[in-house]
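A.B. asks: how would this look folded up:
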Amino acid sequence: MRRAESVTFGGSGLNRAAARRGDAAWQVEALAGGRVLPMWRGKPLCDGTEALAWVTAESPVLERTGARVFLGLDGEEAVFAADVSSWEPGAEAEAAEAGFFDPSVQRHPALAGEKGFRELRGVMATLTPREAELAATARALLEWHRTHGFCAACGARSEVVQAGWQRHCPTCNAQHFPRTDPVVIMLITRGNSVLMGRSPGWPEGMYSLLAGFIEPGETIEAAVRREVMEEAGVRVGAVRYLASQPWPFPASLMLGCAGEAQTDAIVLDPVELEDALWITREEMVSVMAGTHPWLKPPRRGAIAQFLMANWLADSLD
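C.D. replies: The predicted structure follows:
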């Protein structure tokens, strides 16, 4: 697919400077002259809704910093991310909301203007490609550190090394690396229609392409066929890869594929799907335009929206 890397969180050409991760002296110097993206409980610091907000290493926002990671070089400037989740907003601050999407904004008293911690899903489509890649990398890495503080081999507490790209166990000497979970997401078509489904608990009217984790020992193509059969009872024939998207919620790599359905009868697995249906190309035009009477358009920035838009434009090749 020629436009594959134009998907949100796609390749922006970031220089991750892996050779510098083990150079402690360089890291200290780079941090002093670089910029830092604070992350609060998975939310990046943003300047309004269209840009990330950066601070220096001396910023009071970083006074109670957890894991700190080196993201790479943006041009000649070193960029970092820091976990400030231990900061507690005051009683007057907006409370973070549980659920599918958190629209609340938390504002640190040391920052002025529109700066605040915002849900990445809400700003991802307005960020530049470079900022989107940096935010996705920061969120995935910091979430990995938050949930992997102990050695999986012996249970001892591990240490952050390699500028945040590795954890080392001082007890058994095991090395641990950030994980990425491969997930297939599939544009399954039959004739002029595409297969859509919704998971239990999703907002009313929200449907998307079917998706699922790849299992050990499984190819991408086999995972597409298995997931569609398991969730919707539809048999899939030919499968082809289209595009990928890092999806840091918490740390997946979405592998976008197209598949040709050989059957159209839907048999739901109610544990996985609340509903599934075939949507014609004509109906999808109104869905994407936000004029469909009950189906909501897919979230901008998600690979599902990217694949469906290219299907409508006949630009999947």
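A.B. asks: contacts and neighbour counts: CA atoms only from here.
C.D. replies: OK.
A.B. asks: quick one: residues contacting Gly164.
C.D. replies: Contact analysis of Gly164 by CA atoms under 8 Å, 6 or more residues apart in numbering lists Ala67, Arg68, Val69, Phe70, Leu141.
A.B. asks: here's the other one to compare against:
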Amino acid sequence: MRESTPPPLARARLDRDGATRGLPDRSARFDADPEARVLLLHDGRALLTELVEGVPPVLDLRSPAEAARAIDAGAGAVELRVYLGRALDDEGLASSGAPIEVWAIDAAATDAIEAEAARWVGLRQAAPMLSDRDSGLFTQAAAIVNWHRASGFCPRCGAPTDPIESGWSRRCRNDGGQVFPRTDAAVIVLVTDADDRVLLGSNAMWQANRFSLLAGFVEPGESLESAVVREIGEEAGLEVVDVAYVASQPWPFPASLMLGFTARAVSAEAAASVRPDGEEILELRWFSRAELAAALPEVGFPGRTSIAGWLLEQWYGGPIESSPQGWGA
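C.D. replies: Have a look, this model is predicted:
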């Protein structure tokens, strides 16, 4: 189960360059750098290159000057700028890498830059088409912009906050205190039994015949391993043992970090008596590999962009081509 290749969305080739975030002239240097590029984002959608049959799209990264001219011409506005870092080359070096920012822009700016709505695509839809570099950039950009949107006011006193440190912190206008980005940790678990069947559940918020791994948020003061045991117990009435960490994946919908685990049912009797909680999980099923294959295409399984799909395919031993009732991320 342990793999050397990280899950999708966790393969970004980028030096986040934290040492330069606080430089007073960093933005001016960025704007003057001929190699600098801007990832444009509006309402969770990034600009992709024009779709050409047989050619996968890439992020349409613009120079700061080109982006600024189009935005100004359309009377649009840049609502937020965040420095993402420097692109890495194939050897993992950033010495000649292009500096990259994300600019969150308003609707008028979107129309001015590219009026074709189909080229503005959300991460769930874009990730399966994008390279590891581009999907990683998009993930980072979406996550930090989501945090800014939810952090306009100080959690201590309620006063407005302003972005500082190239967008990686906010400062309270009242007391000067800093607020830093937060990430919500969630465990996602591939549970197997003594026959190496996998346990999948159908969430109350999904369409019928849609199954995935069980998951849940880590509670305050709780270890990751304890969260695995608690969540599987709550959602499936199942005691698990042999809890083992596998890999993690950023999941900016809006601000999660998915921590992938494996676990095993404590006994055959326990596995036979699983029961959904009836609120979050409406149905539970054990699948052997043959049963999972036979369930396609009527049953929807998670797409390979998500860590759920990645973990499931590691167990299955190959690609799982889900039905249209599945999901792309």
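A.B. asks: sorry, back to before: would you turn the contacts of Gly164 of the first structure into JSON lines with distance to Gln166 of the first structure and secondary structure?
C.D. replies: Below are the contacts of Gly164 of the first structure laid out as JSON lines (distance: CA to CA, whole Å; DSSP: H, G, I helix; E, B strand; the rest coil):
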{"residue": "Ala67", "distance to Gln166 of the first structure": "12", "secondary structure": "coil"}
{"residue": "Arg68", "distance to Gln166 of the first structure": "12", "secondary structure": "strand"}
{"residue": "Val69", "distance to Gln166 of the first structure": "10", "secondary structure": "strand"}
{"residue": "Phe70", "distance to Gln166 of the first structure": "11", "secondary structure": "strand"}
{"residue": "Leu141", "distance to Gln166 of the first structure": "10", "secondary structure": "helix"}
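A.B. asks: and the residues you listed, which are buried?
C.D. replies: Buried members of the contacts of Gly164 of the first structure, scored by 16 or more other CA atoms under 10 Å, are Ala67, Arg68, Val69, Phe70, Leu141.
A.B. asks: where does Ala215 of the second structure land in three-state SS?
C.D. replies: strand (DSSP: H, G, I helix; E, B strand; the rest coil).
A.B. asks: quick one: map it onto the first structure.
C.D. replies: When the first structure is aligned by TM-score structural alignment, Ala215 of the second structure is paired with Ala211.
A.B. asks: what of Arg37 of the second structure?
C.D. replies: Aligned partner of Arg37 of the second structure by TM-score structural alignment: Arg35.
A.B. asks: cool, and Arg81 of the second structure?
C.D. replies: That one, Arg81 of the second structure, aligns with Arg68 by TM-score structural alignment.
A.B. asks: Gly60 of the first structure and Val84 of the first structure, how far apart?
C.D. replies: Actually, residue 60 of the first structure is Pro. It isn't Gly. As judged by CA to CA, to the nearest Å, Pro60 of the first structure and Val84 of the first structure stand 11 Å apart.
A.B. asks: equivalent analysis for Ser252 of the first structure, please.
C.D. replies: For Ser252 of the first structure, the distance to Val84 of the first structure equals 23 Å [CA to CA].
A.B. asks: likewise Gly116 of the first structure?
C.D. replies: Going from Gly116 of the first structure to Val84 of the first structure by CA to CA gives 13 Å.
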